[in-house]
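J.: Got a sequence here, can you model it:
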Amino acid sequence: MKQKYEFDVLVIGGGHAGIEAAHAAAKMGSKTLLITLHLDTIGMMSCNPSIGGIGKGHIVYEISALGGLMPKLCTQTYLQARMLNTRKGPAVQGLRLQIDKYAYNRLSKQMLEQLQNLSLRMGMVEEILLDKNKKVCGVRLRDGTIYRAQTVVITTGTFLRGQIHIGMANYQAGRQGEEASVHLSSWLQQVGIKIGRLKTGTPPRLLRSSIDFSKLTYQEPDELSYLFEFSPHKVINTHPCYIAYTNQKTHEIIRKNRHLSALFNGSITSIGPRYCPSIEDKINRFPDKGKHHIFVEPESASSEEIYPNGLSTSLPYEVQLKYIRSIKGFENAIITRSGYAVEYDFVYPQQLSPTLELKEIEGLFLAGQINGTTGYEEAAGQGLVAGINAHLKHANKEPFILDRTESYIGIMIDDLISLGVDEPYRMFTSRAEYRLTLRQDNAFSRLMPKGYKLGLIDNHLYEVFCKDQKKIGQTFVQLRATCSKKELLELFAESTYDKEQIFKRTGKVLSSRVLRTIQAEIIYEPYLKREERDIKRVKQYKMLSLSQTLNYFGMSGLSCELQEKLMRYKPANIAQAALIPGMTPAAISLLIFKIQERIRHTL
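T.: The predicted structure follows:
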């Protein structure tokens, strides 16, 4: 008879979603167990060793504001920092860090091991145990061990019936060299959960000493005074990145051997990430393009392997080597690991509630790639929400739900559970209706009070945050008292601002992040007021019903495209209409006006 072990929250999987789920639940006070196939691969970066970027960086800032672990890990393991999209306004810029993947992996495990209320266990979960009311009551491992808990979070990444493809060869694995999880996927199907298949991929890794960096373009890092955490940090860029380019010879090699790619020979039937296609897919989709960027990035300070970002592939090793060596600077490149594609099972996310709990199975939460997303940041954001809600469920407390009007994490979850996915979901700033309101620089003012209330932000940090907010408020008052609107706009024009002039007018030494917040609030002021009105209107009318027989064709003020989409999707209410791709806040306001007008005419 196997012994049964009691916990409050069980987390399955030690990837980026699992880390955040386990960390949040344990920090909030739940006796938590994280079960993973290999303890030494906790926090491993299977693909690109970087965190952040446009849209994705916003999520990491929000994780930071809510007390998550990813930003802390980034601060201690980054190799290079860059602020992307700086030619545009602060609302759509994105901090991106090149990460030391092995340091990140080691530190993830160490920080979890040191966390009170959290235990780690190596093992393969094959079944979620349910009581007679179809409520979660534990899990069973392959060795027969049973762990009891009322809440379980599944964060299995690409391991659910994972299948790796390299050319004509394929085999079961969740990651190269690691076995797939087959029984858990079968269990989900047996209990009636709708499952699909998705695909992702990774490029070959190259030996640093075999690359001629003198033939590549050096990529300038940025001198920054902060990263994803609230506290300032003087950035030291230690490892450079470079840019290489494919050429016509590269493209010809790939075209001649395309039939050997698993993507084109029929081995792969599932859909991969639209915005991160394999190199053979790029050559096929853009035949007229003469070259493609390759970002040549270090994987670790303790490794000689290089990540050629942009060369994801499922072509055979021999073809990979041939096209790699056709690239300037890579003529003598040595491949240390082949690129490959991996197919895996996912759960259609419309089956989830906003807490990321399955509607049909009480106490079972899902986070990360199992929900159809792609990316470490998207996974971590979901893991944080799932872990928080798993704890709250166990503690019989009100759930934690983020609205799409207040966070990118809220947008992501709302998109997933409302629209579902037919390809791996990736975050972009374009998914946000109110992106001027949801910026990187104000993530702390938006969400840190929530993190503090949950118990994930400590007293000292929250006190510093409150003082910071007070300083921002006082600075606004002083600037508006001493400057005209025109002078304010000139003072904070473009992406630069005169720190000396600001100090003269306020008498305050302000951090770069505070100055960026003040700049954004000033240059976006009229638009922020408009967004605030739109948000209030949508919240007020989001449940306003839309008749299924309503004819949108000919509705004045709506574009033909939106008229067609409204007729196709037939939204039941304003909230659903707002999720239709291409639907703008202005169009929603017009729709509300038109519906109210029709209601008045029927009275």
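
J.: all contacts plus neighbour counts: C-alpha atoms, from now on.
T.: OK.

J.: all strands of the stretch 51-200 of the chain, in order?
T.: Counting by DSSP state E, counting those that start in this stretch, the stretch 51-200 of the chain has strands at residues 78-84, 94-99, 118-122, 125-130, 136-141, 146-148, 151-154, 163-166, 169-172, 195-202.

J.: Burial-wise, tell me which of the ones you listed comes out on top.
T.: Comparing these by mean neighbour count (mean count of other CA atoms under 10 Å), strand 151-154 ranks first with a mean of 28.

J.: one more to put side by side:
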Amino acid sequence: MFSDIYDVIVVGGGHAGVEAASASSNMGSKTLLITTNLQTIGQMSCNPAIGGIAKGQMIREIDALGGYSGIIADHSTIQFRMLNKSKGPAMWSPRAQCDRKLFSYYWRLFLEKNTQLDLYQDTVISLIMKKHKIQGVKTSFGVKIKGKAVVLTNGTFLNGKIHIGKNKINGGRIAEQEVRGITEQLTENFGFRFGRMKTGTSPRVDGRSLNYEKMKSQNGDEEPKKFSFFWNTNKLEKQKKCYITYTNQKVHDFIRHHFNFSPSYTGSIQGVSPRYCPSIEEKVFRFSDKKEHTIFVEPEGWDTVEVYVNGFSTSFPEEIQYKSLKKISGFENVKILKPGYAIEYDYFPPEQLKPTLESKIIENLFFAGQINGTTGYEEAAAQGLIAGINVHLKIHNKEPLILKRNQSYIGVLIDDLITKGTKEPYRMFTSRAEYRMLLRQDNADERLTPIGYNIGLISEKKMVLLNKKKSKIKKCMYLFQNKNFDPTTINPILCAKKSPKILHNQKIENILSRSEIDLQDIISIPFLMQEIKKNDFSKEILEQVSIRIKYKGYIDREEKNAKKLLKLENLKIPNNFDYKSIQSLSSEAREKLDYYRPISLAQASRISGISPSDLSILLIHMNR
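T.: Okay, the predicted model is just below:
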């Protein structure tokens, strides 16, 4: 039934699990993905959307490295929007509303095409280990499966408990059983620390029962883009509408009157909830001065009446959910298809992991996704990809892949987790990245595709496409830096934009660098339009060049700072470094450095409580 021994066993079929299994198998490892329900592979358990602020950047990075989440999203998109277009390009974030069923369908389809990957439906209840090294897994049916390495991507299933009002149901997702045994084994037998976290989801309602005329229509982009840089998916010709409505004082008063019916306030839930995605009860309590909260009304797919009520996550009893919703404009006749609920589950503080996402305690055991204390499909998928890559590299005795903070949002995510840990569900934001001007969504392929190619996840064909793009950008940059506008041609445009006129010829680059001048202002000038057509410069190429010219000062400054950081990153600390013997270090520094075991001086500098003087002392002893 099974291989004699698998290279990699991935436990869990959520967003982290499918990326991990895809990566390891595509790199050549014989992989088994084992999950409790094969019908829910890649399922969107919460809202039916991929991307968003900082999250869209991560999906593009996953695609650039050779992962599948962006491709799957492109296949199932029903609406695409580029968020934050009114701000600078560092903030532009792609987001796709997806067809929930199609998203899961395409994940299953892509996995089944992989001959290096086996799928199996069962529940892993314990790990098989020998002398702190993984040997395989044991399932609820008593099946023992041998494996050289294991990736745990259990999501919300470890001792999961669902709350709807006073009702408590053991489960990892509604109507799906929880997983028991793994937490107990790791904590009691191997000394792992664990905690409890809480997340929640919103009710699903019948779209036919809503009055959309009372809501604000939210359309997709007129020229929708895609997540995947290389996959030739069809252009999105039609899009579904989303809608926006708002809570009001009547809703808030009703919720306040029923706080004691919410398990979040009765003490039933012990887990820590997400700070940045609170339930409607928590919003009303924490932001008591706000008169309204935004509700996003999101269709679940092309051919379904089911609608997701984004912004109304709740664990109230169903009757209170229903009465609360009815007080929202457009929801007066609402029919609930599925109630919202809260779920609490076990997680393992991620500072117990190496930068590769391998456990520090058990060799060849990797963790990815919500089990590490994160929240969100994108954060999970990013970790799954990196775990899948590194588990393959580890068992084949190759150098690990550790992305730096100046290389990717994925690098920021993992570095934050392993050096700072998290006591609440971690969510990625652009503000977490020091080098966000370098880490734009539009250049993820230039940053990461060569890395994906070197490790075997990116094909030669895709590298050729990337090199053609880079060549076009270079050629277009040369044009803009060397061709001139004469006063007669450009001054009418400058006057119209209230920009100072020129007296002599000036380079296109100099004109475009003015804050009040947009790319669209100049590309209609005949000679430039002719050059663009002759060289076949696409809108993407022109946008890339425009960003580099307009934000050159910011980009140069971040690149300079990144080079300084790189010097510290290159100062590697030996694995067996004896921190406890350095008495000149503060006691807090000795304790934390010994616990976190940073791999470089740069990583040590990001550990809370490590001072500049501690780093200086550490550097002196490293030189010795």
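
J.: Report the TM-score for the pair.
T.: Counting by TM-score structural alignment, normalised by the length of the first structure, the TM-score of this superposition works out to 0.90. Behind it: 569 aligned residues with a CA RMSD of 2.6 Å.

J.: Can I get the strands of the stretch 51-200 of the first structure in a markdown table including distance to residue 357 of the first structure?
T.: A markdown table is the format used below for the strands of the stretch 51-200 of the first structure (distance: least, CA to CA, whole Å):
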| stretch | distance to residue 357 of the first structure |
| --- | --- |
| strand 78-84 | 33 |
| strand 94-99 | 30 |
| strand 118-122 | 21 |
| strand 125-130 | 14 |
| strand 136-141 | 11 |
| strand 146-148 | 18 |
| strand 151-154 | 9 |
| strand 163-166 | 27 |
| strand 169-172 | 28 |
| strand 195-202 | 16 |
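
J.: contacting residues for the counterpart of residue 171 of the first structure in the second structure?
T.: Under the alignment (TM-score structural alignment), residue 171 of the first structure pairs with residue 169 in the second structure. Going by CA atoms under 8 Å, 6 or more residues apart in numbering, residue 169 of the second structure touches 161-163.

J.: do that again at 10 Å, thanks
T.: 160-163, 175, 177-178, 343 (CA atoms under 10 Å, 6 or more residues apart in numbering).

J.: do residue 211 of the first structure as well
T.: 296, 306, 325, 328-334.

J.: how much space between it and residue 218 of the first structure?
T.: Separation of residue 211 of the first structure from residue 218 of the first structure (CA to CA, to the nearest Å) stands at 14 Å.

J.: so what's in contact with the two at the same time?
T.: With CA under 10 Å, 6+ apart as the test, residue 211 of the first structure and residue 218 both reach residue 296.

J.: what about residue 481 of the first structure, how many residues close to it?
T.: Using other CA atoms under 10 Å, the number of residues around residue 481 of the first structure comes to 10.

J.: buried set for stretch 232-239 of the second structure?
T.: Buried residues in stretch 232-239 of the second structure, counted by 16 or more other CA atoms under 10 Å: 236, 239.

J.: tally of neighbours for the aligned residue in the second structure for residue 103 of the first structure?
T.: Applying TM-score structural alignment, one finds that residue 103 of the first structure aligns to residue 102 in the second structure. When neighbours are defined as other CA under 10 Å, residue 102 of the second structure has 18 of them.
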